[in-house]
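Colleague: Could you look at this predicted model? Sequence included:
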Amino acid sequence: MANGLTVFLGGAGMNGSYQEDMITSLRQAGISNPAYGNYSGLFKGVDEHLPSSLDTLGDASAVVFYNQDKNDPIALQLVNTNQCKVEGKYSALGLVVHEYSGRNSLGEECARYVLRYELSTPRDVNFSLQTIGINNQRPQRGQFNFIGYSWGAVIAARTALYYANLQVEVDHLVLVGAPINLSLLRAVRTHAHIRNVIVIDLKQHGDPIYAGMSDAELITSVPILASQMRSGSGEGHFYYAVENGDGQTRRHLLARSLFQKGLR
């Protein structure tokens, strides 16, 4: 029986040689049986036959449909209401008006009334290892870990919750540059069967993405992300994805730091 399993899920498209390099770095750092997976947000089942750029765009576009807890409605709104206190809720014809008070996660005064359109689109809640492209069986001994980067952090969080809800212990969930909503962040942090959640935001490198952000912030960050991606220099959100010597060094240091934080 395999001794432990650590699953790495990369950024939108889940392609690029940096994924294999990340696995090598994890193994060299002393973390057992690392493997990288693949989950396509919009093109599931056919993504391997598409140009990588289209697959990447599909995953990036799908973030808003997966980045909240499965019990939280998919809602389209352009107002940051994270940490606002809900004073009332009124709904009709699929439109929902929330009444808020207090201040949001940016310290701004909450909008009094916010109109949301809550989607009823069903979401795939089966995030088994096989569904995310991992052929390994769930370990019966050793650690069971998930490391997600960008889009992969969304799927890592949902996968960890999938197993935690089945009463399976997840030892470590690592979220790097995670564009997840506050509801999903709270869900993984408070679940009794997810022992340790490690959040690594990349703000110090110029990344506008952070765990617990609102969809409003996610949408307004798109021009910055597009500019950072076009530069190809590994700045900002793409700090760990650049495929050069600097990227290899960064991934090696990341793996070593995760080992020091307890991943085995």
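Modeller: Right, received. Where do you want to start? Keep in mind it's a predicted model, so treat the numbers as computed, not measured. Residues are numbered from 1 along each chain as shown.
Colleague: hey, let's count contacts and neighbours off CA atoms from now on
Modeller: Fine.
Colleague: so where do the strands sit in the stretch 101-250 of the chain?
Modeller: Counting by DSSP state E, counting those that start in this stretch, one finds strands in the stretch 101-250 of the chain at the ranges 113-119, 141-149, 172-176, 197-200.
Colleague: just the ones you listed: most buried one?
Modeller: For the strands of the stretch 101-250 of the chain, ranked by mean neighbour count under the definition mean count of other C-alpha atoms under 10 Å, the leader is strand 172-176 at a mean of 26.
Colleague: Remind me what that strand packs against, helices and strands.
Modeller: Other elements packing on strand 172-176 under the criterion 3 or more C-alpha pairs under 8 Å, 6 or more residues apart in numbering; DSSP states H and E are strand 141-149, helix 151-165, strand 197-200.
Colleague: The shortest one - contacts with which helices or strands?
Modeller: Yep, that's strand 197-200 we're talking about. Using 3+ C-alpha pairs under 8 Å, 6+ apart as the contact criterion, the elements in contact with strand 197-200 are strand 172-176.
Colleague: and here's the other structure:
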Amino acid sequence: MQPVKTVNVQLTPIEDRNPVKIYLLRPRGTLYWGGAGLDGPYVQPQLAAFRKAGMAYCFAGLTNSATADIPEALKPAGTILDAIRSGMSIRYRDDGEWTITSGMAAEAPQFNLIGYSYGSLLAAQTAWSYARAGHVIDHLVLVGSPIDKDFLTDLQQHKSIRKVVIVDLTRFGDPIYAGMPWTDLVACAPLLARQMVAGRGDGHFYYAHVVGDSQQRWAALAQRLASEGIAMSVKPLLLRCVDLVAALLALDGIIYAAAILLTPFQRADMYTGAPVVYLATALLVAALLLLLGLAMLLIAWVRRHTYRRRLTASYIGGATVFALGLALGHGWIAFRLS
């Protein structure tokens, strides 16, 4: 689903002065760019690990790779070109336009950009472009990033980028780190080449090479990012909350009916005794729950959540059980006093 925000603007052509409805992209969701080539065998498993950790609306970034639209036989050359670009140009700030063309979801609660190695530079440039355009980036995550120090500082200081998370892999033997000078990057090129050719998941390729414990590595990275506050899915959260409200409403009605059925009372108690206390308490609790549930349903319908009908059915079900409990209690009172 493409994220769209509807606004009314005043356009004034000579022959027509009525307001015209237009549609603006509203960036939402979590995008993950892999390393050079953007198509390594680790990309989809890493995305799966992100989703399993609770980061819903997570998609692969597919923009700005030299491997795009070239024959399969030439893909390795495109990957090498991506690596060269990362060291020569993309690691520095670019004030041009970096636009996301796919992989967003209007219902996502946050806008997060995650990148690994070359992909971290694409994430950084995209964040800078969207932030300068006035959009809020909730999290920018740079994993094993050779980003320039000045560009990194600009990102960290921009008011529209709420949090920059740096995940250096130096503890695994990676010579690359965020903010490193170009001379250090050039000097470590032979070591990077050896790590890449070895294919053992060492150093800079800790997450890129598929090895025996890769699943654990991807899961650990996902948990680390989830702990940084990257959004869990709003749908399950709303489902849990509305279901809880519905259950409490039903329980409120059941408790009221049970209290009326089990409490002896006289006609004089109708206005001062236990029945009126039970009724007042039940109605007060029900009113609060109904308002809370209604507010959550409003959010679901305004944001057009896929589960909005399921939420509505749960809410109505809880309210119905409460009403039945209320009716049962009043019926018992009428029977006792008849």
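Modeller: Thanks, I have the structure now. All figures in this text were calculated on a predicted structure; none of them were measured in a lab.
Colleague: Nearest to Ala187 of the first structure, out of the helices and strands packed on strand 172-176 of the first structure?
Modeller: For these, proximity to Ala187 of the first structure was assessed by C-alpha to C-alpha; helix 151-165 is nearest, at 7.9 Å.
Colleague: residues making contact with that closest one?
Modeller: Contacts with helix 151-165 of the first structure, where a contact means C-alpha atoms under 8 Å, 6 or more residues apart in numbering, come from 8-12, 14, 39, 59-60, 63, 66-67, 69, 125-129, 146-148, 169-170, 173-180, 184, 187-188, 191-194.
Colleague: which bit of the second structure covers that helix?
Modeller: Under TM-score structural alignment, the match for helix 151-165 of the first structure in the second structure covers residues 118-132.
Colleague: The matching stretch: average distance to aligned residues in the first structure?
Modeller: Its aligned residues in the first structure lie a mean 0.5 Å from stretch 118-132 of the second structure after superposition (mean C-alpha distance after the TM-score superposition for the first structure).
Colleague: returning to what we had before: output the helices and strands packed on strand 172-176 of the first structure in CSV; the columns should cover distance to Met213 of the first structure.
Modeller: Written out in CSV, the entries for those read as follows (distance: least, C-alpha to C-alpha, whole Å):
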stretch, distance to Met213 of the first structure
strand 141-149, 15
helix 151-165, 12
strand 197-200, 13
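Colleague: how about the ones you listed, which one is nearest Asp246 of the first structure?
Modeller: Comparing those against Asp246 of the first structure with C-alpha to C-alpha, the closest turns out to be strand 141-149 (17.4 Å).
Colleague: what distance separates the closest one from the middle of the whole chain?
Modeller: In terms of C-alpha atoms, centre = their mean, to the nearest Å, the centre of strand 141-149 of the first structure is set 14 Å apart from its chain centre.
Colleague: other SSEs contacting it?
Modeller: In terms of contact count using 3+ C-alpha pairs under 8 Å, 6+ apart, strand 141-149 of the first structure is assigned the packing partners strand 3-9, helix 151-165, strand 172-176.
Colleague: If we go by neighbour counts, what in the first one is buried?
Modeller: For strand 3-9 of the first structure, a neighbour-count test (16 or more other C-alpha atoms under 10 Å) marks 4-9 as buried.
Colleague: Of those residues, which is the nearest to Ala29 of the first structure?
Modeller: The nearest member of the buried residues of strand 3-9 of the first structure to Ala29 of the first structure, counting by C-alpha to C-alpha, is Thr6 at 12.4 Å.
Colleague: Pull the number of nearby residues for whatever residue of the first structure lines up with Arg171 of the second structure.
Modeller: Aligned counterpart of Arg171 of the second structure in the first structure: Gln204 (TM-score structural alignment). Gln204 of the first structure sits with 8 neighbouring residues when counted by other C-alpha atoms under 10 Å.
Colleague: With the one 4 residues further on instead?
Modeller: Other residues near Pro208 of the first structure number 21, with proximity taken as other C-alpha under 10 Å.
Colleague: Nearest residue to the alignment partner in the first structure of Leu152 of the second structure in space, please, no chain neighbours.
Modeller: With TM-score structural alignment as the criterion, Leu152 of the second structure lines up with Leu185 in the first structure. By the measure of C-alpha to C-alpha, 6 or more residues apart in numbering, the closest residue to Leu185 of the first structure outside its immediate chain neighbours is Gly212, 6.0 Å from it.
Colleague: Same question for Gly96 of the second structure.
Modeller: Spatially, and ignoring its direct neighbours in sequence, Gly96 of the second structure is nearest to Ser129 (7.0 Å; C-alpha to C-alpha, 6+ apart).
Colleague: How many neighbouring residues does the one you found have?
Modeller: Counted by other C-alpha under 10 Å, the residues lying close to Ser129 of the second structure total 19.
Colleague: cool, and the one 3 residues further on?
Modeller: A total of 16 residues lie near Arg132 of the second structure under the criterion other C-alpha under 10 Å.
Colleague: now the helices for the first structure?
Modeller: Using DSSP state H, the helices assigned to the first structure run over residues 18-29, 52-66, 151-165, 182-190, 215-220, 222-231, 245-260.
Colleague: quick one: which of these is nearest Lys44 of the first structure?
Modeller: In this view, the helices of the first structure are compared for proximity to Lys44 of the first structure by C-alpha to C-alpha, and helix 52-66 is the closest at 9.6 Å.
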